[in-house]
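[1] Could you look at this predicted model? Sequence included:
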Amino acid sequence: MTTDPLKVTLLGCGVVGTEVATRLLNRRTAIGSRIGAQLELSAVVVRDLAAERPGLPRELLTTDAESAIAGADIVVELMGGMEPAKTLILKALSAGASVVTANKALLAAHYAELMAAADDAGVRLEHEAAVAGAIPIIRPVGDSLAGDEITKVMGIVNGTTNYILDQMEKEGWDFSHALSTAQELGFAEADPTADIEGHDAAAKAAVLASLAFDTPVSIDQVPVEGISSITPDMIATAAAQGFTIKLLAICERIVAADGTQGVSARVYPAVIPADHALAQVGGAFNAVFVEAEAAGQLMFYGQGAGGAPTASAVLGDIVSVARRKVLGGRGMYEHGEGRILPVLDIGEITTHYQITLDVADRPGVLSRITEVFAAHDVSIELVQQTRLTEPGTPEDLHAAKLVIATHSARESALAATVDALRGLDAVNGVLSVLRIEGL
């Protein structure tokens, strides 16, 4: 091997950073043989030089990020957060270094800017580890399917919420118990807000949509709903109808009511058929379902988090950019004229609803409810009624639970229907509203 070694600078040395650094040092020869050049870990940027880092030579450690970037061929950003990560990535790119990052939040906020900077510099910005951990999804979407037209990407991209929902279904636990167990096992952070409220999944949806549809999508364009309102009764109701509840990130090409072609990216808990491939994804695992015109349906499944799985994706990106350094090649983010699509409002999507109502159990109530659906041009597919009151309850207090599944309709019409139902005096309350996906 006659090519000069490629210098690698690592920004950040937490769980993932330590794993990456250790593997680069211990598997230097094997990784180099796959690239055509050796990789030299030249610097590891840390906040605290005094902290113990077993296995890492102390002479590699530094707090001077800018000096560490100077002269690097590849910069690996694992610091997280917006700043100084963004500034350092842009400096690395402008200096001619390719960059590997797992920073989904930064990409979700500044995807177009960062990719354009990489392209302007003629280098790469790889980010496989930013979405779904070890699962190879970024390269298949960006490279393998580049000649196809992707129509939809739908997936479970947050292991914490999938574990919680899975345990609620299998064990009958309530949300609080499932969350506390996830925290005890290390699947959930001490502050789980980003996971359970869907923000982590929304960042990943923004990245996936940007890549899949050649359209910059920022996280503030991704409507998001979390899982904290999901109850055991909602899960049991879904199961009784042959469904399971999953937190889904969905990105797809859609056509608005006025004929405008655009893109939608959103995150919410949805019911999916129990025989759908995504319904079989349990525990803290992730899976991404891709639909393309020529390739048809594809699914990618595996561990979505953790030091070793995420490090695997980072190392794959390092090998990829290193090979391009050896062989030559430009950046990755060039739009053709007119290819960028508008990001459309969630009201323009077409979906199904499962609506659960607490209603007065007396003659004429069902007909009044169906009139509301008809008035909003929403068709009912299924109605299931269960009595809520015990025998002997006075007749004027009788109540029932209605579970109504709709046919496909535009989100705006479905939402207006639910609002109208809340105004009926025969409706004691709207117990839940969940979208149905995967039909």
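    That came through, no problem. Residues are numbered from 1 along each chain as shown.
[2] drop to CA atoms for contacts and neighbour counts, all remaining ones
    Noted.
[3] And whichever strand or helix holds Ser33, what's buried?
    In this assignment (DSSP states H and E), Ser33 forms part of helix 28-35. Using 16 or more other Cα atoms under 10 Å as the test for burial, helix 28-35 gives 31-32, 35.
[4] Specify which member of those residues is nearest to Thr237.
    Ile31 (50.9 Å; Cα to Cα).
[5] Okay, the closest one and Ile380: tell me how far apart.
    Distance of Ile31 to Ile380, computed by Cα to Cα, to the nearest Å: 58 Å.
[6] Check His199 too.
    From His199 to Ile380 the distance is 32 Å (Cα to Cα).
[7] quick one: which of the two has more around it?
    Between His199 and Ile380, counted using other Cα atoms under 10 Å, His199 has the larger neighbour count: 21 against 17.
[8] ok, residues contacting the helix holding Ser33?
    24, 38-40, 319, 322-323, 326 (Cα atoms under 8 Å, 6 or more residues apart in numbering).
[9] Quick check: next helix or strand after that helix?
    strand 39-45.
[10] Packing partners of that next one?
    Applying 3 or more Cα pairs under 8 Å, 6 or more residues apart in numbering; DSSP states H and E, we find strand 39-45 packed against strand 6-11, helix 15-26, helix 28-35, strand 61-62, helix 65-69.
[11] Nearest to Lys170, out of the ones you listed?
    Distance to Lys170, taken as Cα to Cα, is lowest for helix 15-26 among the helices and strands packed on strand 39-45, at 30.8 Å.
[12] list the buried ones in the closest one?
    Residues of helix 15-26 classed as buried by neighbour count (16+ other Cα under 10 Å): 16-25.
[13] got another, please set it beside the one above:
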Amino acid sequence: MSRRCRYTIYGILACLGICVIGVLVKILFFSGLFVPLLKVDGDKEMKVQVHESFRDPGVIASYRFHDYSDEVKRTSNLNTDKLGTYTIVYHLDSYDKKVSRTVHVVDTKAPTITLKQGKMIRVFENGTYQEPGFHAQDNYDGDLTKKVTVKHHVNMKKTGTYDIVYQVKDASNNIASVTRKVQVCKDPTTTKLYYNHDDYDNTAEEWWFNKSKEHKRTTGAKPQSLLDKYDAYYQGKDEKVIYLTFDEGGNDITYIKQIADVLNKNNVKATFFLTRNYIKNEADFMRDLVKHGHVIGNHTWHHYDMTTLANAKDVDAFVKEITETEKTYMEVCGVPMKKVFRFPKGGGSERAMKMVKDLGYRTYFWSHAYYDYASDVSGEEALKTMMDHYHNGAIYLLHPSNKGNYEAMDTFIKNMKKEGYRFATVDEIK
């Protein structure tokens, strides 16, 4: 190797050595070996959402491999409850050092709009749309309800589904938008039943049945072949299924909510035949029943003997007993009522059944019941009669006013499941 080459290599190595030494000096300098080090940990500029706490990453303070973070003092004008730009200053007084961090308090959250009565409501054709109301709240600006804009065109003269859009913007230009759907439905109370039913017998007859023996299917006051003409039933198909039904007109003493709890706990669906006023007065409970998959059947408005209204003079009153109940159900539950019906007091006639059918309903009687009106029926008595007369497709008529039915329900359900039976709602019977 020539002398010139050797000198060149030596020069390169010398330069590299100087560079390495320079880097090492910088590392040691900025690590606080030669001079005290004070620097912010993390970003020098940070953002925090208004009304939220700021987590300060702090600083790194060292000198000659000693940590001086505990000696750092912190001064700040930061107010996380007010929008703005703030400064945090960190002081290491023993070495006359200080650094700062900038914190921006920002609002990037959109307001919230809460719709009263939910995002889906049903109203009735030819009525007047009444806005249920809304509330807008912002995390910084507070109540913005008065600033909400509402855009809609609900045609109350035409059935269909319409959108109402609610929108609001806060002072930081965050925008919230919510849509409510309004379904304009046909008003069931406008239904007219043109009376031409005199050819049908209106002899009032209280429903009766022969109690099942040895768990065999039974017979009732009228044969199923006749009931088929009027879409009426008193028992389901010949299969291992029980239909629990409960009639409630609004008694002062009732265990209906406790019974519903037992049904829900056992994942059993039942049918509740309820009067209009009970549906209206127990709106929250109605919605809870529907949420759990139970069926609410039509049991009329006033619990009248419907045969007394099954004539040309009172036909409108007959229709109103049923349609007013249906409308109230739709107003309370927000969904159409299933067309299942039970005559009050179990009294009906062929003419009344025909009129109910012409209104689009199916009628359900029962193949098992017992004298459960007495308040002193014990749980043991209730359970015994329920177990003695079960049969395939049985429709059980029970009254929630009887505490014995409530006390027996859990055991009865468990016993029947062990026997291989399932439970269903009467709308399955077709």
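    Right, received. Where do you want to start? Keep in mind that this is a model prediction, so the values were computed, not measured.
[14] Superposing both, give me the TM-score.
    After superposition, the two chains reach a TM-score (TM-score structural alignment, normalised by the length of the second structure) of 0.23; 151 aligned residues with a Cα RMSD of 6.3 Å.
[15] Would you mind getting the angle between the helix holding Ser33 of the first structure and helix 15-26?
    90 degrees (axes from the mean of the first three to the mean of the last three Cα atoms, to 10 degrees).
[16] any idea which helix or strand comes after the strand or helix carrying Ile279 of the second structure?
    Per DSSP H and E: Ile279 of the second structure is located in helix 276-281. Per DSSP H and E, helix 276-281 of the second structure leads on to helix 283-291 as the next helix or strand towards the C-terminus.
[17] Return the list of helices and strands in contact with that following helix.
    strand 295-298, helix 315-333.
[18] Tell me what angle it forms with helix 315-333.
    Using the same axes, to 10 degrees: helix 283-291 of the second structure against helix 315-333 is 80 degrees.
[19] Go through helix 283-291 of the second structure and flag the buried ones.
    By neighbour count with 16+ other Cα under 10 Å, helix 283-291 of the second structure contains the buried residues 283, 285-287, 289.
[20] Can you tell me which of the contacts of helix 28-35 of the first structure lies closest to Lys204 of the first structure?
    Using Cα to Cα, the contacts of helix 28-35 of the first structure come closest to Lys204 of the first structure at Val319, 22.7 Å.
[21] Report the separation between the closest residue to the closest one other than its chain neighbours and Asp233 of the first structure.
    Nearest-residue entry for Val319 of the first structure: Ile35, 6.3 Å, with adjacent residues in sequence omitted and distances by Cα to Cα, 6 or more residues apart in numbering. Note on Ile35 of the first structure: its distance to Asp233 of the first structure, by Cα to Cα, is 54 Å.
[22] try Leu88 of the first structure
    For Leu88 of the first structure, the distance to Asp233 of the first structure - Cα to Cα - is 48 Å.
[23] neighbour count winner among the two?
    Ranked by neighbour count (other Cα under 10 Å), Leu88 of the first structure and Asp233 place Leu88 first, with 17 against 14.
[24] thinking the more buried one is in contact with Glu66, fair?
    Yes - using Cα atoms under 8 Å, Leu88 of the first structure is in contact with Glu66, at 7.3 Å.
[25] Looks to me like Thr151 of the first structure is in a strand.
    Yes - assessed with DSSP: H, G, I helix; E, B strand; the rest coil, Thr151 of the first structure lies in a strand.
[26] and it, how many residues sit next to it?
    17.
[27] give me every residue that touches it.
    Thr151 of the first structure is in contact with 252-253, 290-293, counting by Cα under 8 Å, 6+ apart.
[28] State the distance from it to Ala413 of the first structure.
    Counting by Cα to Cα, the separation of Thr151 of the first structure from Ala413 of the first structure is 23 Å.
[29] Check the burial of Gln384 of the first structure by counting its neighbours.
    Gln384 of the first structure: 12 surrounding residues under other Cα under 10 Å.
[30] any idea which helix or strand carries it?
    Using DSSP H and E, Gln384 of the first structure falls in strand 380-387.
[31] Next secondary structure element downstream of that strand?
    Scanning forward in sequence from strand 380-387 of the first structure by DSSP H and E, the next helix or strand is strand 399-406.
[32] could you say what helices and strands the following helix or strand past that following strand packs with?
    Under the assignment DSSP H and E, the closest C-terminal helix or strand after strand 399-406 of the first structure is strand 409-410. If you count contacts as 3+ Cα pairs under 8 Å, 6+ apart, strand 409-410 of the first structure packs onto strand 350-360.
[33] Compute the inter-axis angle for whatever helix or strand comes next after the strand it packs on and strand 399-406.
    As assigned by DSSP H and E, the chain's next helix or strand after strand 350-360 of the first structure is helix 365-375. Put simply, helix 365-375 of the first structure runs at 30 degrees to strand 399-406, going by the same axes, to 10 degrees.
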